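In: sharing a model that was predicted from the sequence below.
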Amino acid sequence: MTNDASSPPADENTGASKKLIGSAVVVAAIVVLGLVLSLTNIFGGETEPTANPSAPSPSTATATATQTAQNEASVCGLEAVELSGTVTTAPTATWALVGTTAAPSIEGQGPGKIDGDGFRSCYARTPTGALVAAANYAAIGSYAPLRARFYDEATVPGPGRDALLKKPITGAGDGGTRVQIAGFRVLRYDGNQADVDIAFRTSNGAVGASVLNLQWSGGDWKIRVADDGTELSPVVQLPSLSGYTLWAGA
């Protein structure tokens, strides 16, 4: 069969198809994982693999919340407190499924409370506690029955949370592509805020990552969102897990 003169060569078609398939897989993972609160950046912006997600500036609400966080003790009595530091090696953890995604637990670091519906909360005010919080929120966000509670209780109170709660919940996460945590980078930690880069693998073989921007609020780590209720950091597709500390429970 003769190719139309306006059609690109076969190898260019193949490359374009692979790029589209890869992007579609990551978008499917985003919907399942529930980490991204708006897909605008993915559909309208850069779709090439990006290896270094960056930490954003805080919103007006979280900047104000930082000033009141100093005296907030752990909501469930976890005693460990570290106002600086990082995590560069994979901590030993016990992993349990939340829906289909494995979530870690570390004694003294969290979660200090696991409810009957599977919702996990209360994390230590330490770099490890922030890492465990980020990983657990990634898992909770993947589980549709907890999605509404996730948005309500795991985000920092303020205009962003109020805007988020007015939005319809999308991404049922009830089949198809599944996601598992694969690694991490703690990009920033000062005891009041933490930016934790969580890498994940999908059941379709794609690798991606999202920075969870955390705030110490109400005696626990919660997710910071922009004042319009959208995410502060987009999910990106990765070519590999190079640069990440490998950490997984499944």
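Out: Sure, I can see it. Residues are numbered from 1 along each chain as shown.
In: going forward, measure contacts between C-alpha atoms and count neighbours the same way
Out: Noted.
In: ok, Asp162 - contacts?
Out: Gly229 (Cα atoms under 8 Å, 6 or more residues apart in numbering).
In: from Asp228, how far out is it?
Out: 9 Å (Cα to Cα, to the nearest Å).
In: again with Tyr143
Out: 24 Å.
In: of those two, who's got more company?
Out: Tyr143 (24 against 13; other Cα atoms under 10 Å).
In: contact partners for the residue lying closest to that one once chain neighbours are set aside?
Out: Leaving out its chain neighbours, the residue that sits closest to Tyr143 by Cα to Cα, 6 or more residues apart in numbering is Gly99, at 5.2 Å. Shown in contact with Gly99 (Cα under 8 Å, 6+ apart): Ala139, Ile140, Ser142, Tyr143.
In: got another, please set it beside the one above:
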Amino acid sequence: MSDENPFSRPSFIFSAGFLAALVLSGVLIAVWPDDEAEGGPAPDAAPASSGPGATPSPEEAPASPDDRDSVCGLEAHTAEFDMLLPLLDTTWTSIGGMRAPQTAEHGPGVVEDGGVRHCYSRTPEGAALATGNFLALANAGGDRMGSRWELIVAPGPGRGAFIAEMEAAPESEEGVGGQIAAAKVVSYSEDEARISLALMAPDSVYASMTFDLVWVEGDWKVVVDESGESDPLFTVLEDLGGYTPWAAI
């Protein structure tokens, strides 16, 4: 079995066979870098300016007041959170075989023909919905966002690399081997969130993928590293304990 984690690439295909092999071998994969242990910067840390009076780059520039509100006017907003999401009245839409979630209150508030989906409420629910849609759009293969990935990927040195890879990605011919089954809010503030999604493969093997998001440019956006990879924390689960059922099965 290869040690490469296929989920570390933007166009990660959810592989039931890969998960089954992990379960049989008892392997636990964790690909999210430990910044405190390694002494590196946080994934969304902005680079330091070159000196006093330097003009900040777009990645360094502070958000404008308008960025504090939802770009499409979703009014829900909270700084409170619970690890267990409330049950959401969710509509699921298939994108290349993987189902993407949507609610009227929390988003995506903008859904266009062809797959473009963005704009979420500034709430834990909005962050969870943003994560689920990012996963479905990236997993589907092909340029599902029509070269507009900046709408769902956070500013930073890796955003351009991520967009370039997604623009060049062919549509998947392998299909999708799993679907979102549950969700958990690992941490949350008005400006940052960490969301864990539990996925189930057809053979009932569960695995979790955990993403960091930031509230920027008036929306929740997924953080990618300098190489353009999202590197989600990937873990095989024995069950869905600690998660809120949120099935797209």
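Out: Looks like it came in fine. Bear in mind the structure is a predicted one, so any value in this text is a computation, not a measurement.
In: give me the TM-score for these two chains.
Out: Comparison of the two superposed chains (TM-score structural alignment, normalised by the length of the second structure) gives a TM-score of 0.72, and 217 aligned residues with a Cα RMSD of 3.6 Å.
In: distance of the closest residue to Gly156 of the second structure other than its chain neighbours relative to Val216 of the second structure?
Out: Residue nearest to Gly156 of the second structure in three dimensions, not counting chain neighbours: Glu59, with 5.3 Å by Cα to Cα, 6+ apart. Glu59 of the second structure sits 10 Å away from Val216 of the second structure, going by Cα to Cα.
In: neighbour-wise, which of those two wins?
Out: Val216 (23 against 16).
In: what about the residue mapped onto Ser105 of the first structure from the second structure, how many neighbours?
Out: Aligning on TM-score structural alignment places Ser105 of the first structure opposite Gln102 in the second structure. The number of residues packed near Gln102 of the second structure is 24, by other Cα under 10 Å.
In: what helix or strand is Gln102 of the second structure located in?
Out: Per DSSP states H and E, Gln102 of the second structure falls inside strand 98-102.
In: ok, which stretches of the first structure are strands?
Out: Ranges of strands in the first structure, per DSSP state E, are 94-98, 101-105, 113-114, 120-121, 179-189, 193-202, 207-217, 220-223, 236-237, 245-246.
In: okay, these in TSV with distance to Thr68 of the first structure next?
Out: Shown next, in TSV, are these (distance: least, Cα to Cα, whole Å):
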stretch	distance to Thr68 of the first structure
strand 94-98	32
strand 101-105	28
strand 113-114	24
strand 120-121	20
strand 179-189	17
strand 193-202	12
strand 207-217	8
strand 220-223	13
strand 236-237	32
strand 245-246	32
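In: how about the ones you listed, which one is nearest Ser57 of the first structure?
Out: Ranking the strands of the first structure by distance to Ser57 of the first structure, with Cα to Cα as the measure, places strand 207-217 first at 9.8 Å.
In: can you state the direction angle for that closest one and strand 193-202?
Out: With axes from the mean of the first three to the mean of the last three Cα atoms, to 10 degrees defining the directions, strand 207-217 of the first structure sits at 150 degrees from strand 193-202.
In: how about residues contacting strand 207-217 of the first structure?
Out: 26, 35, 53-55, 62, 65-66, 69, 72, 125, 130, 134, 156, 191-201, 221-225, 232-241.
In: tell me roughly how far that strand lies from the second structure on average.
Out: Taken over the aligned residues, the distance from strand 207-217 of the first structure to the second structure averages 1.3 Å (mean Cα distance after the TM-score superposition for the first structure).
In: returning to that earlier point: distance of the residue nearest to Gly156 of the second structure from Ala46 of the second structure?
Out: The gap separating Glu59 of the second structure from Ala46 of the second structure is 7 Å, by Cα to Cα.
In: please enumerate the shared neighbours of those two.
Out: Common neighbours of Glu59 of the second structure and Ala46 (criterion: Cα under 8 Å, 6+ apart): Gly156.
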